[in-house]
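Participant: fold the following.
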Amino acid sequence: MIWLKAFVSGFLATLIFHQGLFTLFHVAGAGAAEPFNFEPVPPLGIPAVVSLSFFGGLWGLVLWALLGRLATRPFWALSVVLGALFPTAVAMLVVFPLKGLAVSQTTWLGGLLLNGFWGLGVAVFLALMGARRPPDPIS
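Facilitator: Next up, the predicted model:
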C-alpha cells in the first residue's frame, strides 16, 4: 500500500505543485510552453500532462525508495533536493536530447525549481496520506 501512496503522491505533486508553479512561470512570462498541456503524445496518444504525471508517479516511487525510512527533517529537506536534482538531470541529459529540445542554463534552472517544488509536493502528499510517521519526540 505504501508504494501506491508514493506513486499517487508523485502523480498529484506533478499536477498540483509542478504544473501549478509552471503556471505561475507562464503567467509571469518566464515560460514559453503552456502548462497543463493536453496535446496527445506518442505512442499511446494520451495527453502530455497525464504522461508527465505518470512519470511523476514513478519518480515518487524512487523518492520513497531512497527516503522513506529517514527521520522527519531529513526526509523533507532531501525530498526537495533530490526531487530537484534527479528528475532534472534525467530530463536535461536524456529526455531533452532524445526529443531534440534545447538544453540551456534557463532550462536547467527552471527544471531545478519546478522539480524541487514537485519534491516538496511529494513529501506533502505522503504526509497527508499517512505514509510518514509523526516526528520523533525530543528527548
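Participant: C-alpha from now on. contacts and neighbour counts both.
Facilitator: Fine.
Participant: residue ranges for the strands of this protein, please.
Facilitator: Using DSSP state E, the strands of the chain run over residues 40-41, 46-47.
Participant: need the residues that contact the first one.
Facilitator: The contact list for strand 40-41, computed with Cα atoms under 8 Å, 6 or more residues apart in numbering, reads 46-48, 51.
Participant: could you check how far that strand is from the centre of its chain?
Facilitator: 20 Å (Cα atoms, centre = their mean, to the nearest Å).
Participant: and what of stretch 83-94?
Facilitator: That offset, for stretch 83-94, works out to 10 Å (Cα atoms, centre = their mean).
Participant: same deal with stretch 54-73?
Facilitator: Put simply, stretch 54-73 sits 10 Å off its chain's centre (Cα atoms, centre = their mean).
Participant: can you add mean neighbour count and distance to L63 and give the strands of the chain back as CSV?
Facilitator: Below are those laid out as CSV (neighbours: other Cα atoms under 10 Å; distance: least, Cα to Cα, whole Å):
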stretch, mean neighbour count, distance to L63
strand 40-41, 14, 26
strand 46-47, 14, 24
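Participant: now the contacts of strand 40-41 as JSON lines including distance to L112?
Facilitator: Shown next, in JSON lines, are those (distance: Cα to Cα, whole Å):
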{"residue": "I46", "distance to L112": "26"}
{"residue": "P47", "distance to L112": "23"}
{"residue": "A48", "distance to L112": "20"}
{"residue": "S51", "distance to L112": "20"}
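Participant: now, which of those residues sits nearest G31?
Facilitator: A48 (16.6 Å; Cα to Cα).
Participant: count of neighbours near L70?
Facilitator: The burial count assigned to L70 is 14, neighbours taken as other Cα atoms under 10 Å.
Participant: please give me the structure for this one as well, since I'd like to look at both together:
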Amino acid sequence: MQSYSITSHRMNIHELILVFLCGVGATLIFHQGCIYLFGKLQIIAVHPWDMTLIPSIKLPRVFFLSFLGGVLGLPAFYLGRTLQKMMPAIYYWIGLTLFGAIFFTLVEVFMLFPYYQVNTTPKMLVVGLIANGLWGIGHALCINFPLRNYQRRGKIF
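Facilitator: Okay, here's the model as predicted:
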C-alpha cells in the first residue's frame, strides 16, 4: 500500500481520502450550515448549498466549495497533527479553528471574491471568519475520531 509522510506520521491512501472527505463534510455541514443560519437571521443574502453553475468550470458552486474544503483539509490535518504532538489537546482545537477562520477567509478575500467580482465588506469578513472557523471545528471533529480508530485498529469505523 502506498504511504505518504506527514511529519513523522506515515499516511496511507485511506487516511488521505479520509482527511479529504472530512474537509468536504465539514464544508457541507458546518460551513454551509453556518451560512444557512446567517441567511435565516437575514444577516447575509447568500444561499447555502448553492447549485448554480460556475460558468468557467460548469460545476455547481457547492461542489467546488466542497472540493476546496477537502483540498485545504490536507494542510489543516498537517497543522492539527503537529499541534497534537507538541502541545496540549486544547491547542489542536484552537489551532484548527483559527486555521479555518483565518486561512480560508484569506483564500476567499484574495482568490474567490476577485474571481467572482464580489466586493468585500466588513460584514462579509466577520461572517467568513465565523463560518470558516466552524469549518475548522468540523474538520477537527471529523478527523479526530475516525482517524484515531483507524490507526489503532486498522479500520475507520
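Participant: residue contacts, the residue most central in space within the first structure?
Facilitator: Against the mean C-alpha coordinate of the first structure, by Cα atoms, centre = their mean, the closest residue is W118 at 3.6 Å. By Cα under 8 Å, 6+ apart, the residues touching W118 of the first structure are 10, 13-14, 17-18, 80, 83-84.
Participant: same check, this time on M11 of the second structure
Facilitator: M11 of the second structure sits next to 3-5 when contact means Cα under 8 Å, 6+ apart.
Participant: mind checking how far it is from T120 of the second structure?
Facilitator: 38 Å (Cα to Cα, to the nearest Å).
Participant: ok, S3 of the second structure next?
Facilitator: Distance from S3 of the second structure to T120 of the second structure, by Cα to Cα: 41 Å.
Participant: do L37 of the second structure as well
Facilitator: For L37 of the second structure, the distance to T120 of the second structure equals 20 Å [Cα to Cα].
Participant: what range in the second structure does the top helix by length along the first structure sit on?
Facilitator: Scanning the first structure for the longest helix, with DSSP state H as the assignment, gives helix 105-128. Under TM-score structural alignment, the counterpart of helix 105-128 of the first structure in the second structure spans residues 122-145.
Participant: average gap between the matching stretch and the first structure?
Facilitator: Mean deviation of stretch 122-145 of the second structure relative to the first structure after superposition (mean Cα distance after the TM-score superposition for the first structure): 0.6 Å.
Participant: so which bits of that stretch are buried?
Facilitator: Across stretch 122-145 of the second structure, burial judged by 16 or more other Cα atoms under 10 Å covers 125, 127-140, 142-144.
Participant: among the contacts of W118 of the first structure, name the ones in helices.
Facilitator: Among the contacts of W118 of the first structure, the ones falling in helices (DSSP H) are 10, 13, 80, 83-84.
Participant: may I ask which of these has the most neighbours?
Facilitator: In terms of neighbour count, G10 stands highest of these at 34 neighbours, by other Cα under 10 Å.
Participant: map it onto the second structure.
Facilitator: Aligned counterpart of G10 of the first structure in the second structure: G23 (TM-score structural alignment).
Participant: contacts only, for that match.
Facilitator: G23 of the second structure makes contacts with 66, 69-73, 135, 139, as judged by Cα under 8 Å, 6+ apart.
Participant: so can I have JSON lines of the strands of the first structure showing distance to M92 of the first structure?
Facilitator: JSON lines is the format used below for the strands of the first structure (distance: least, Cα to Cα, whole Å):
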{"stretch": "strand 40-41", "distance to M92 of the first structure": "19"}
{"stretch": "strand 46-47", "distance to M92 of the first structure": "21"}
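Participant: and Y36 of the second structure, how many neighbours does it have?
Facilitator: Y36 of the second structure: 19 neighbours (other Cα under 10 Å).
Participant: can you get me a residue count around I6 of the second structure?
Facilitator: A count of neighbours around I6 of the second structure, defined by other Cα under 10 Å, yields 15.
Participant: can you report how many residues neighbour the residue nearest to it when sequence neighbours are not counted?
Facilitator: Distances taken as Cα to Cα, 6 or more residues apart in numbering place Y78 nearest to I6 of the second structure, at 6.4 Å, with adjacent residues excluded. Number of residues near Y78 of the second structure (other Cα under 10 Å) recorded here: 14.
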